[in-house]
Each structure stands twice: as structure tokens, then as C-alpha cells.
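[1] Make a model of this:
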Amino acid sequence: MKSLIKITCTAFILTSLMAACSEETTQPKKSKEISEEKEKNILLYEEFAKGGSYRATVENAKYKIVDKMGNITTRVTINNVRNDEKTIDLSEIKYFVKDEKTGKKYEGQPMPIHEDKFKNVPVGYALTFEISFTMKNPPKDLNNMYLYMDSKIDPLDTYWKLDNLVSK
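    Here you go, the predicted model:
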């Protein structure tokens, strides 16, 4: 009888320890979501991607409806991180937002404050600007929107999830 009680107690303790130390209970849910997205090369706001020429960060994104057309405006910072001391031309980068649910793409238009600096960014310099994406038929669900940057000089294999887009 004593051995049965010992075995039962030992089994209970081991089961409790295994449940308490399982991966799902030790890692918070939000942290788990972020790590899963990073595994897929998906970045969130304020996270950066670095290549040989650029270091790009998406700071935020806003959505609004103007004249029955949807408009996403993203704020982006790009640094020149070249080692050869050459300037970079940010006008060669193509920006688009893709609805991952439908596959529809919307091309973006950069809106730099200083056009001359936009085409001639010195080494070590960072330029922050906005990109506007106009959507003639905006989707009803904005939870699947991702920003891509396409560069022939320095291709980035990452993209940013545009969170918290709410129509205003």
C-alpha cells in the first residue's frame, strides 16, 4: 500500500512539473507571437532590417479614408550603412503594401521633405520620410497588410506588418 501511495505522489509531482515547465506556459503569448513572426522574416514597428547599403525601420502607419478612397501613410527611416563611403539614392527603392489575405498590392509614393537629400544620402546619415499608399477599393479587413521595400541595389528579404490600422 505504501509503495502505491509513493508511486501516485511521484506521478503527481512529475506531471505537475511537466505542466509548469512546458513551453506554452513559460513564454507569454505576445512574446510567442513576436518570435513566430520574426521566424518568418516579418518585422514589427521600430524593428529594423539591415543590408549592405541600407538600414530600414518602419516607425508607424496610419489609415484614413479620403473621398471614398483608402490611404495608408507609413513613416520610414532609412540609414546609409555602406562601408565604401558612397552616397545612396533612395528613389531607386520601390515601396508597396500587400494584403496577404487577398494578394492585392498597392504601390507607394515616397514623400520626402528634402528631395535633394533623398537622392543623395551620405554615409552615416539617416533620412525619415513618409510613404503614401492610395487604395481605390480599400479592403474591409486591414489586419493583413504588410509593407515591402524592393531594392535592386540592396534587396531586403524582410517586410513589416502594419498593425493597428483603423479606418477614421
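
[2] drop to CA atoms for contacts and neighbour counts, all remaining ones
    Fine.

[3] Report the distance from stretch 137-146 to the chain centre.
    The chain centroid and the centroid of stretch 137-146 are separated by 15 Å, computed with Cα atoms, centre = their mean, to the nearest Å.

[4] Not counting its own residues, what contacts it?
    Stretch 137-146 is contacted by residues 69-70, 97-101, 159-166 when judged by Cα atoms under 8 Å, 6 or more residues apart in numbering.

[5] In space, what's closest to Gly108 - neighbours in sequence excluded?
    Among residues not flanking Gly108 along the chain, Phe133 sits closest, at 4.5 Å (Cα to Cα, 6 or more residues apart in numbering).

[6] and the helix ranked longest in the chain, which residues are buried?
    In the chain, with assignment by DSSP state H, the single longest helix is helix 2-20. Using 16 or more other Cα atoms under 10 Å as the burial criterion, none of the residues of helix 2-20 qualify.

[7] Any idea how far the strand or helix carrying Leu127 is from the middle of the chain?
    In this assignment (DSSP states H and E), Leu127 forms part of strand 126-135. Mean C-alpha position of strand 126-135 versus that of the full chain (Cα atoms, centre = their mean) differs by 15 Å.

[8] do the same with stretch 47-57
    Remark: stretch 47-57 is offset 12 Å from the chain centroid, using Cα atoms, centre = their mean.

[9] just stretch 5-24 next, same as before
    Distance, stretch centre to chain centre, for stretch 5-24: 40 Å (Cα atoms, centre = their mean).

[10] likewise stretch 96-110?
    14 Å.

[11] Just the endpoints, please. Distance across that stretch?
    End-to-end distance for stretch 96-110, by Cα to Cα, to the nearest Å: 10 Å.

[12] Need the residues that contact that stretch.
    Contact with stretch 96-110 is made by 94-95, 129-135, 142, 144-149, as judged by Cα under 8 Å, 6+ apart.

[13] Alongside the first, I'd like the structure of this one:
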Amino acid sequence: MRKLSILLTLSLVFVSVTAACTQDKKDSAVENGSIEEPSSTAKNENKELINFEEKETMSRLEQGILLVGESIKGGYYLTTVQSAYLNDSNDSIVVNVSVKNVRGQMIGLSELKYTLKDEKDGKTYEGKVLDQNPSPYDIQVKPNETVELKIAFEVPGTADEYMFYIESSLDPLETHWKIDKLQSPKN
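    I've put the predicted structure just below:
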């Protein structure tokens, strides 16, 4: 019985010392500043920034405005603006677009019209498909296939921001892409 009480006492002392040492390590870490909670103002600022960005994105999408790299899917096409840039002579804007046939049958792209609009002055420019063989009016896209198109717009001077529209009589969409931060392809 005496051995049992000594063993229990030693066990209790060991557990107490271990717990005390562990608590000391936590306290010293807090004192040294290695464990640091973000301040409530930093949390609030971060939360406000995220909320602002989310609200801005939601507002933009409600207006039907997409950014370069974003896609829209209709009943016939899945359309994505991949990139936009100034050509080498800075007198044309080139928009790279991918058009995927999401319909179960072959479709032609001849009915698509491409427009670039300067939102500040209201001027619009008609686009022409570049480097396409066969001609853009003869392109037939098989189901689930994607075609990459380069659309050129001759502009007299470049603005800070444009809106790019794809008009389709078969698949009308109320969506357009914001084209900004244009650079020449070398940059």
C-alpha cells in the first residue's frame, strides 16, 4: 500500500511539472510575440476590402460586363475573350476570342458581328477577323470544338477603356467585355 501511495504521489508531481513547463512555454511565446493575433482594425479593413471587391464584381456582372479571361455561355456558343492588345503600329486593337460550339450540331460563325465601343465618346468600330483560313464566313464549327479568332479594330487613337461586343442573331446575349490596359504585344 505504501508503494502505491508513493507511486501515485510521484505520478502527480510528474504531471504537475509537465503541465507547468508546457504553460511556461506558451507564456514565453506570447511574451516574445511569436504568436500574434491580427488586430481587430486589420481584420475589419481586410473584411471591408473583400466586401468592396465582391460588391464591385457583383455590380459589374449585373450590368453584363465581363473582364478579359471570363466566359459567357449561350445556347449556341461559349465565348471567351482571351486577350486584347495594340498591334505593332498602334493603330489597331486586336482582340483574341475563343468560340466553342456548345450545341449538338454543326454551326457557322458567319452571323457573328464584332463591335468595339469607346464608352466615353460613344464611337463604335466594326471588327474584322484576321488570318482566318477558311474565310470567317465559311467557318463551320463541329459540336464541342473551339475556334480561336483574332478580331482587329482600326481606331484613330487609343482610349483608356473600351467595351467589346459580340452580336449574334441566333444566340443574343446581353453581355460585353471590358477592354482596358492595352499594350503592344512586345510588352
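
[14] quick one on the thing from earlier: which residues are in contact with the longest helix of the first structure?
    So helix 2-20 of the first structure is contacted by Thr25, Thr26 (Cα under 8 Å, 6+ apart).

[15] separation between the aligned residue in the second structure for Thr57 of the first structure and Phe153 of the second structure?
    By TM-score structural alignment, Thr57 of the first structure lines up with Thr80 in the second structure. According to Cα to Cα, Thr80 of the second structure and Phe153 of the second structure sit 18 Å apart.

[16] And for Asn51 of the second structure?
    Taken as Cα to Cα, the span from Asn51 of the second structure to Phe153 of the second structure is 36 Å.

[17] In terms of neighbours, single out the busier of these two.
    Set Asn51 of the second structure next to Phe153 and count neighbours by other Cα atoms under 10 Å: Phe153 wins out with 21 against 12.

[18] these two touch, right, that one and Ile93?
    Yes. The pair Phe153 of the second structure and Ile93 passes the contact test of Cα atoms under 8 Å, sitting 5.2 Å apart.

[19] Just the element for Ile34 of the first structure, please.
    helix 29-39.

[20] Quick check: that helix compared with the second structure, mean distance?
    Averaged over the aligned pairs, helix 29-39 of the first structure sits 3.1 Å from the second structure after superposition, using mean Cα distance after the TM-score superposition for the first structure.

[21] in that helix, what's buried?
    Under 16+ other Cα under 10 Å, helix 29-39 of the first structure has no buried positions.

[22] which residues are in contact with that helix?
    Contacting residues not belonging to helix 29-39 of the first structure are listed as Leu43 [Cα under 8 Å, 6+ apart].

[23] in the first structure, which spans are helices?
    Counting by DSSP H, the helices of the first structure are 2-20, 23-26, 29-39, 115-118.

[24] Could you dump the ones you listed into JSON lines and include distance to Pro155 of the first structure?
    Converted to JSON lines, the helices of the first structure look like this (distance: least, Cα to Cα, whole Å):
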{"stretch": "helix 2-20", "distance to Pro155 of the first structure": "43"}
{"stretch": "helix 23-26", "distance to Pro155 of the first structure": "35"}
{"stretch": "helix 29-39", "distance to Pro155 of the first structure": "18"}
{"stretch": "helix 115-118", "distance to Pro155 of the first structure": "18"}
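
[25] on that earlier part again, which residues are in contact with the match of Thr57 of the first structure?
    By Cα under 8 Å, 6+ apart, Thr80 of the second structure lies in contact with Val68, Gly69, Glu70, Ser71, Ile72, Val97, Ser98, Val99.

[26] Filter those residues down to just the ones in strands.
    Ser71, Ile72, Val97, Ser98, Val99 (DSSP state E).

[27] What's the ChimeraX line that selects buried ones from the residues you listed?
    This is how ChimeraX selects the buried members of these, with burial counted by 16+ other Cα under 10 Å:
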select :71,72,97,98,99
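
[28] How about Ala84 of the second structure: what's its closest non-neighbour residue?
    Sequence neighbours aside, Val95 is the residue nearest to Ala84 of the second structure in space, at 4.3 Å (criterion: Cα to Cα, 6+ apart).

[29] how near is the nearest residue to the match of Thr57 of the first structure once chain neighbours are set aside to Lys26 of the second structure?
    Leaving aside its chain neighbours, Thr80 of the second structure sits nearest to Ser71 (4.3 Å; criterion: Cα to Cα, 6+ apart). Distance, Ser71 of the second structure to Lys26 of the second structure, by Cα to Cα: 51 Å.

[30] same thing with Asn96 of the second structure?
    Relative to Lys26 of the second structure, and taking Cα to Cα, Asn96 of the second structure is found at 57 Å.

[31] what do you get for Glu161 of the second structure?
    In this view, Glu161 of the second structure and Lys26 of the second structure are 55 Å apart by Cα to Cα.

[32] and if you look at Glu56 of the second structure?
    Using Cα to Cα, Glu56 of the second structure is found at 43 Å from Lys26 of the second structure.
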